[in-house]
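[1] got a structure for you, letters missing:
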């Protein structure tokens, strides 16, 4: 649960207080739209206006796990907004950022803060477990490198994926016993190949298999490794082994960053939609802010099972959250097209093609390993009708 305190006005201008209040209220509204995140109402949060209380006191009184506070300062047409997310129990700063923008950019700032909070809360969960779970580390330098890698990893761009790989590799050097650093370095290879960034998909998947085999042979058997193993079997086309490995991964526990979403990916591509929905919903119930991967995969399986209204809402949320990921457009176009909202599907695909003019149906199909080829054919038909060329 999150409490958004009234942002402080740092400029003694008559209308500045109204502006700061408006920013706080709009953030409450924007954050309330994020699935899996409970945001306390304005009435609850604004009761602490002009009161000398700490974030932990506010959290304790309101029952909030996190508190967002900040300040606003303007000068002419320039605006500075600072925001910080605080752990309601420990008082530790989970995330902080400063935004120097034009006054006209205030709405973009709201979106940036909302996205950053979801990411920060997701990272915070992994950090809290890092030194205490199998595969973790107790060395600060390794933890810091891994933490930076996570932040880069979850933006889903090609450049940041490679940056995450370098940071995970550094964490593994700093602590050779830090198994998860090795596992998530391999995950970046999987992500690179799966997302179409790779120039040699086979080599990237081979690296995943090599890491899994090496760690398994050394006696490692963590949930993170099992989830990676499952999706690697999927991309290698061994569907039965992928399913059994995914089932074992769910029993073993959640992946550090993705919950049980990797297992859900296997279930979706193997046509086991009910199993996928079950593990995705369980992931949503178990975290304070739903991971982006969970939103994406729940959108896809919702379209495939005919829950079109939910699919469109989820696809819109994913596109809004992860603006650098081309799957934001393709998922929304498919969700709208499958629902019969043809004009919206075509509009979305038109926007997509302006950004990715060389992208073709064959590019999309290359990264969609459905066990039943008829499923992929039906998706491609929807995408073709929306305007994605062969």
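    It's in. Computed from a prediction, not measured in an experiment: that's the story for all the values here.
[2] rest of the way, CA atoms for contacts and neighbours
    Fine.
[3] now do the same contact list for residue 35.
    Neighbouring residues of residue 35 by CA atoms under 8 Å, 6 or more residues apart in numbering: 289, 290.
[4] checking it next. Helix, strand or coil?
    Secondary structure state of residue 35, per DSSP: H, G, I helix; E, B strand; the rest coil, is coil.
[5] now it: how far from residue 339?
    Note on residue 35: its distance to residue 339, by CA to CA, to the nearest Å, is 21 Å.
[6] structure B:
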């Protein structure tokens, strides 16, 4: 019939779902269901109709809508997110329903009243990239709406989206004069976010230097158990933007914000820093440092200690004098390390072997100058560990390479016994040797050195030794310290829930993880096992196919069981059972 004829057309596709829906349903199923239906009937559906949208599907916590106009789709999305801010004003944070919305403009297939194709798939992937209460759009949507509405766009760079052949440039939407998102609750202890220091030098190549100053201050502050310090990834999200620091405090859930600038020229460096009470906007402290470059490390120590003194009046004197990470004595070695750190970040987003080799090259240059630089050995261990875990080159699953990663982590500890990240890297690797006691000891040592050191590597150690509940707590703390967390944190939460046989929670977190990193084979493998345990065999097989697409050599015994070392035999049997049910090769 004509109504069922396959057609193609250009449309704006709007996808929305509820952030943290599984968690909300787990805590209060009936209440969440009732509140969601009320939001849908009182806000979403009326706004969709008002702006000329055609509701394609509304199932569970999500909706799919088609608009003839990109501008209308964007107006509808902004109206919904503004409306939800108002509706959540008097709702406790743990009960708030917040939507994530993705909008794409592209070619779609229409059939039988439904819509399909890359135009729809891209919108769904954009929605998965959103923070709660946010809107993410494609470049086409930005081009068609940027001068027509009172909104601003933040370029989030190109993303390789699942099942989409080409990278997609993603933009996050700011609502102009929209009211701020509901504030995160302040922690019980003093809390601080360190924004990326502005590079005031004419040389754009010095950008990494300004970033390094900020990152070292974050690291210095993070060792104080009496401080709650926001992770670099979240605080650097505001880099290059003129922002209201009170809004930053609300969005990150901190009372204090540190901002500053760095100007480097010849053999001198000038650092300015100011501490602001984000609740009131009052400046609590400001200082300018103008000294020879050789004194820059003393300057960094002084900045961190001064901020700590303001925020923590009763910090132990001995702890105040300690430094978690002391940069090497030679400035050139630190330069090379920071270049390596920039290349390492690039690799983790691109998974290109050239970036991994560039990281190693800069680390080799740094160690040639300062052979005792512990942070270099830790990062070098990470580069070999990731090559051992993933089919990047001939290091994949090589026993020699795993031994090398362990040796490098031990070398880092030998040069700096107070480096938590070195213990995390060591434990993350020796767990593959079934040395469960030593791995647990390394994790506990990292936490003893710095209770704020929440890291996905520690989470894997704890679920591997049979403590998935603690693994979840650590990974969720990492997500709290870093609201814009990398995919590893939800991945570890998902795996831990799988081991607890909490499959619906596992599916939620694993889906979020692979939405952020669609080319990570192990995320797809665990999601395949989870779907199989839920009886969703079609979805399980689809995820198994993704694993084999990314790694045709994958097998349960030859790949997964080499990297997923579990202390309890029943945990391994449970994992293998799910992978086999999903159809992955033995």
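    Received, thanks. These numbers were taken from a predicted model, which means no experiment stands behind them.
[7] nearest residue to residue 163 of structure 1 in space, please, no chain neighbours.
    Nearest residue to residue 163 of structure 1, sequence neighbours excluded (CA to CA, 6 or more residues apart in numbering): residue 152, at 6.6 Å.
[8] and the counterpart of that neighbour in structure 2, what helix or strand is that in?
    Under the alignment defined by TM-score structural alignment, residue 152 of structure 1 is paired with residue 347 of structure 2. Remark: residue 347 of structure 2 resides in helix 331-350, with elements defined by DSSP states H and E.
[9] and the match of residue 152 of structure 1, what does it touch?
    By CA under 8 Å, 6+ apart, the residues touching residue 347 of structure 2 are 353, 355, 356.
[10] the strands in the stretch 101-250 of structure 2, which residues?
    114-116, 135-138, 152-159, 168-174, 191-194, 198-199, 228-229 (DSSP state E, counting those that start in this stretch).
[11] over to structure 2?
    For structure 2, the strands identified by DSSP state E occupy 7-18, 54-59, 62-67, 99-111, 114-116, 135-138, 152-159, 168-174, 191-194, 198-199, 228-229, 256-265, 268-277, 283-292, in order along the chain.
[12] okay, the angle between the helix holding residue 347 of structure 2 and strand 152-159?
    Using axes from the mean of the first three to the mean of the last three CA atoms, to 10 degrees, the interaxial angle of helix 331-350 of structure 2 with respect to strand 152-159 works out to 90 degrees.
[13] which of the residues in helix 331-350 of structure 2 are buried?
    Applying a neighbour-count criterion of 16 or more other CA atoms under 10 Å, the buried positions in helix 331-350 of structure 2 are 331, 333-344, 347, 349-350.
[14] how about stretch 125-144 of structure 2?
    Of the residues in stretch 125-144 of structure 2, those scored as buried under the neighbour-count criterion (16+ other CA under 10 Å) are 125-142.
[15] go on, stretch 130-140 of structure 1?
    Of the residues in stretch 130-140 of structure 1, those buried by neighbour count under the rule 16+ other CA under 10 Å are 130, 131, 134, 135, 136, 137.
[16] pretty sure residue 150 of structure 1 is touching residue 122, no?
    No - with contact taken as CA atoms under 8 Å, residue 150 of structure 1 and residue 122 are classed as non-touching, separated by 9.5 Å.
[17] quick one: residues in contact with stretch 325-342 of structure 1.
    Residues outside stretch 325-342 of structure 1 that contact it (CA under 8 Å, 6+ apart): 155-157, 296, 299-300, 303, 306, 308-309, 311-312, 315-316, 318-320, 322, 344-346, 348-349, 351-352, 379, 382-383, 385-386.
[18] stretch 277-295 of structure 1 too?
    Judged by CA under 8 Å, 6+ apart, the contacts made with stretch 277-295 of structure 1 from elsewhere in the structure are 1, 34-38, 118-119, 121-122, 257-261, 263-264, 297-298, 301, 314-315, 317-318, 321-322.
[19] what range in structure 2 matches it?
    Taken onto structure 2 by TM-score structural alignment, stretch 277-295 of structure 1 occupies residues 472-490 there.
[20] and the end-to-end length of that stretch?
    End-to-end distance of stretch 472-490 of structure 2: 9 Å, with CA to CA as the criterion.
[21] quick revisit: for residue 33 of structure 2, state which of the buried residues of helix 331-350 of structure 2 is nearest.
    Distance from residue 33 of structure 2 was checked for each of the buried residues of helix 331-350 of structure 2 by CA to CA. The minimum falls on residue 349, at 36.4 Å.
[22] contacts only, for that closest one.
    Contact partners of residue 349 of structure 2, counting by CA under 8 Å, 6+ apart, are absent.
[23] and residue 253 of structure 1? What does it align with in structure 2?
    Under the pairing rule here (TM-score structural alignment), the equivalent of residue 253 of structure 1 within structure 2 is residue 450.
[24] wait, doesn't that match sit right on residue 221?
    No - checked against CA under 8 Å, the pair residue 450 of structure 2 and residue 221 is beyond contact range at 10.1 Å.
[25] with neighbour numbers in mind, choose between these two.
    Here residue 450 of structure 2 and residue 221 are compared on neighbour count by other CA atoms under 10 Å; more neighbours surround residue 221, at 28 against 19.
[26] what distance do you get for that one to residue 325 of structure 2?
    Distance from residue 221 of structure 2 to residue 325 of structure 2, by CA to CA: 10 Å.
[27] cool, residue 463 of structure 2 as well?
    Computed as CA to CA, the residue 463 of structure 2 to residue 325 of structure 2 distance reads 28 Å.
[28] with residue 27 of structure 2 instead?
    For residue 27 of structure 2, the distance to residue 325 of structure 2 - CA to CA - is 40 Å.
[29] as JSON lines, the strands of the stretch 101-250 of structure 2 with distance to residue 391 of structure 2 would be great.
    Supplementary listing: those in JSON lines, determined by distance: least, CA to CA, whole Å:
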{"stretch": "strand 114-116", "distance to residue 391 of structure 2": "33"}
{"stretch": "strand 135-138", "distance to residue 391 of structure 2": "31"}
{"stretch": "strand 152-159", "distance to residue 391 of structure 2": "21"}
{"stretch": "strand 168-174", "distance to residue 391 of structure 2": "24"}
{"stretch": "strand 191-194", "distance to residue 391 of structure 2": "36"}
{"stretch": "strand 198-199", "distance to residue 391 of structure 2": "37"}
{"stretch": "strand 228-229", "distance to residue 391 of structure 2": "35"}
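[30] if anything else comes up later, I'll come back, but that's it for now.
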